[in-house]
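>>> Sequence isn't available, so here's the structure alone:
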């Protein structure tokens, strides 16, 4: 049986001369498929797994998860680690449902590597993967143990968020990932720690203009859009385009029988340096720390921002706008849901 390796991670897994390129050299053609997207977290991997028609997993295929560095950076900027870990657990459980084997490649940003001690997120992450019997290759931990040193040296980082383009660290990562792949297992059938037991589901815009790049193809809803739910669960992710050099955002309101249940503003304002739009799947739970529990008949009302100010943002989007573009671009793509067991 031909086994395919699927990689879900951040920009360290996208570098043309990085570890993923080297890994592909050791496998048959087309047997390593890279679905990484930079500046994102595990909830983006969930969205991709559920929506990308080009992703054809077969039972027994192997998935590499590489989002620790990105999630650590998001946590530094305010994301609750429990929310980050909850989405990682949802990804783990989705792999189990699809009968996929899983291995974790755990990277560390420069500031955490140089710190006296890494943030508690890392020990919590290890405990989560161990709960499911998942093999972990932690670059920092393994380097320290093998070399009897207190940390990975600064010279092996290109910048605060990326390892250096250096054969020493690249080959070390490739070897560690290969070892983890050889020990990869399907996640064990155990009770969840930080998420619900329900299946994951996406609700996507049904009208709009299509956006495509090398990673995704999706309808982007008109600037004013209403989405009615037919299933019971909780919205855990909101997918939207972030536009370069824009001053824009989405005002999102959840209505139930003409009563507002939840409401938040999400940034779609990117920096000029982005060059082109990117897709973000925001951790919906983190926006004002509100819950987005839905029942059939609930309506999500999405529109442009009507006033400047503070809004929910993550890496690559701006969290404060002093003024708005006169015409704000269409951005909403859909939501990721965790369904209720009683759905």
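Sure, I can see it. The structure displayed is predicted, hence computed values, not measured ones.
>>> going forward, measure contacts between C-alpha atoms and count neighbours the same way
Will do.
>>> And the helices in the protein?
19-25, 42-51, 68-76, 81-97, 110-114, 121-131, 139-147, 167-182 (DSSP state H).
>>> Pull the number of nearby residues for residue 276.
By the measure other Cα atoms under 10 Å, the count of residues near residue 276 is 12.
>>> Quick one: residues contacting the residue nearest to the spatial centre of the chain.
Nearest residue to the geometric centre of the chain (Cα atoms, centre = their mean): residue 41, 2.4 Å. With contact set as Cα atoms under 8 Å, 6 or more residues apart in numbering, residue 41 has these partners: 9-10, 67, 70-71, 84, 281.
>>> Quick check: residue 217 vs residue 204, distance?
Between residue 217 and residue 204 the computed distance is 12 Å (Cα to Cα, to the nearest Å).
>>> same question but for residue 8, I mixed them up
Here residue 8 is placed at a distance of 21 Å from residue 204 (Cα to Cα).
>>> Between those two, point out the one with more neighbours.
Set side by side, residue 8 and residue 204 give different neighbour counts by other Cα under 10 Å, the larger being at residue 8 (26 against 19).
>>> Count residues in the vicinity of the spatially closest residue to the more buried one that is not a sequence neighbour, would you?
Distance criterion Cα to Cα, 6 or more residues apart in numbering; nearest residue to residue 8, sequence neighbours excluded, is residue 36 at 4.6 Å. By other Cα under 10 Å, 24 other residues sit near residue 36.
>>> okay but residue 36 is in contact with residue 20, surely?
No: assessed by Cα atoms under 8 Å, residue 36 is found out of contact with residue 20, at 10.1 Å.
>>> so what sits against both of those two?
Common neighbours of residue 36 and residue 20 (Cα under 8 Å, 6+ apart) are 13-14.
>>> rewinding a little: OK, contacts around the residue nearest to residue 8?
Per Cα under 8 Å, 6+ apart, neighbours of residue 36: 7-11, 13-14, 45.
>>> ok, structure two:
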């Protein structure tokens, strides 16, 4: 085995592009089988946590490459609180610290950010958090301005959120990431205070017997269709829900003896590009509605016709109640695959 570290990438759609920077990273690594890409597009760090905690074939002693800054800037621009996004990122750093995984943040930017047409408050708060954890990122905007200023923004980017893959920039960025990965450090919170000690994260799922197996090129899992209520026994706080979503899902409500959250739309847009079934997440709390406390039974209830319009988060949609096509054809039906819960240890 070479001295080049194993790499695990968790990031958005730029990390999934054919001939993009991660493809180039695999070509540059002396043992490309030790580059594991767990990225999921149109998501945030919460999805990265799900992928990391549910993965069973991580290489030994990897460096975790985090590339969700661009996505989270977009989520924050669509009313997702920055505090929620960065709390999940703190948890990612905590998980990596407990496992002894170094972390290298790779900061990508929307085209409008790279040209300073857009400024997201998320970026400044992210920079403060990385400094707090003593993590020095690879900054793609700075790298472009220093080394690739001859590329115009229109040449550097395919569209606003995606870099072009037919320039030398993705390969050069991959070279920089590979060089910096060798010096990546384990996150260390320099301001622990009332930190995350005494708590942990768990991926939980129903135990019902009517789960349906789902598999694609990214993951294999069990789907629990949103055709009836589901129960999960747990003690802790509910942070997020992971779904296989389609354009024809119900709204869902999460309820415990301590309260409820929702309804949330579980639908994706009918015109959204990509497959009819897609891995999505719902972030189930905000500063005004803290994580739902559960001490026993959590019930997930589908609402075919919610009394009020459901909460529609970024990348989701609501076209009204399901039309019934999914029940007639289960292959078009999604459902819950897991929950992210913060629990005591």
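Looks like it arrived, so ask away. Owing to the predicted nature of the structure, the values given are computational and were not obtained by experimental measurement.
>>> Would you give the TM-score for this superposition?
Remark: TM-score between the superposed chains equals 0.86 [TM-score structural alignment, normalised by the length of structure 1]; 331 aligned residues with a Cα RMSD of 2.7 Å.
>>> Which contacts among the contacts of residue 36 of structure 1 does structure 2 share?
Checking the contacts of residue 36 of structure 1 against structure 2 (both residues aligned by TM-score structural alignment, their matches' Cα atoms under 8 Å), the contacts still present are 7-11, 13-14, 45.
>>> farthest pair in the residues you listed?
Using Cα to Cα, these reach their maximum pairwise distance at 14 and 45, which is 14.2 Å.
>>> how far away is the residue nearest to residue 311 of structure 2 when sequence neighbours are not counted from residue 309 of structure 2?
Residue nearest to residue 311 of structure 2 in three dimensions, not counting chain neighbours: residue 264, with 4.6 Å by Cα to Cα, 6+ apart. Distance from residue 264 of structure 2 to residue 309 of structure 2, counting by Cα to Cα: 9 Å.
>>> more crowded one of these two?
Neighbour count, other Cα under 10 Å: between residue 264 of structure 2 and residue 309, residue 264 has more, with 25 against 14.
>>> Nearest to residue 272 of structure 1 among the kept ones among the contacts of residue 36 of structure 1?
Minimum distance to residue 272 of structure 1 across these is 18.5 Å, recorded for residue 11 (Cα to Cα).
>>> residue contacts, the closest one?
Residue 11 of structure 1 sits in contact with 36-39, 162, where contact means Cα under 8 Å, 6+ apart.
>>> Distance to residue 49 of structure 1 added to those, as JSON lines?
As requested, those are exported to JSON lines (distance: Cα to Cα, whole Å):
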{"residue": "36", "distance to residue 49 of structure 1": "11"}
{"residue": "37", "distance to residue 49 of structure 1": "13"}
{"residue": "38", "distance to residue 49 of structure 1": "16"}
{"residue": "39", "distance to residue 49 of structure 1": "17"}
{"residue": "162", "distance to residue 49 of structure 1": "25"}
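>>> Isn't residue 217 of structure 1 up against residue 241?
No: using Cα under 8 Å, residue 217 of structure 1 makes no contact with residue 241, being 11.7 Å away.
>>> hmm, back to that, give me the more crowded residue out of residue 14 and residue 45 of structure 1.
Per other Cα under 10 Å, whichever of residue 14 of structure 1 and residue 45 has more neighbours is residue 45, with 25 against 19.
>>> Could you find the counterpart of the more buried one in structure 2?
Per TM-score structural alignment, the equivalent position to residue 45 of structure 1 in structure 2 is residue 48.
>>> Am I right that that match is in contact with residue 42?
No: in this structure, residue 48 of structure 2 is not within contact of residue 42 by Cα under 8 Å, at 11.4 Å.
>>> about what we covered before: neighbour count for residue 217 and residue 241 of structure 1, which is higher?
Higher neighbour count among residue 217 of structure 1 and residue 241: residue 241, with 22 against 14, using other Cα under 10 Å.
>>> Contact partners for the more buried one?
So residue 241 of structure 1 contacts 268, 277-280, 331-333 (Cα under 8 Å, 6+ apart).
>>> Also residue 223 of structure 1?
Each residue near residue 223 of structure 1 by Cα under 8 Å, 6+ apart is listed here: 302-304, 328-332.
>>> switch to 6 Å and redo it
303, 330 (Cα atoms under 6 Å, 6 or more residues apart in numbering).
>>> what's the answer for residue 122 of structure 1, then?
So residue 122 of structure 1 contacts nothing (Cα under 6 Å, 6+ apart).
>>> If you tally nearby residues, what's the number for residue 289 of structure 1?
Using other Cα under 10 Å, residue 289 of structure 1 has 13 neighbouring residues.
>>> returning to that earlier point: what residue of structure 2 takes the place of the residue nearest to residue 8 of structure 1?
For residue 36 of structure 1, the residue aligned by TM-score structural alignment is residue 39.
>>> Now do the strands in the stretch 201-345 of structure 2.
Under the criterion DSSP state E, counting those that start in this stretch, strands of the stretch 201-345 of structure 2 are mapped to 212-215, 220-223, 230-245, 251-256, 259-265, 278-283, 292-303, 335-344.
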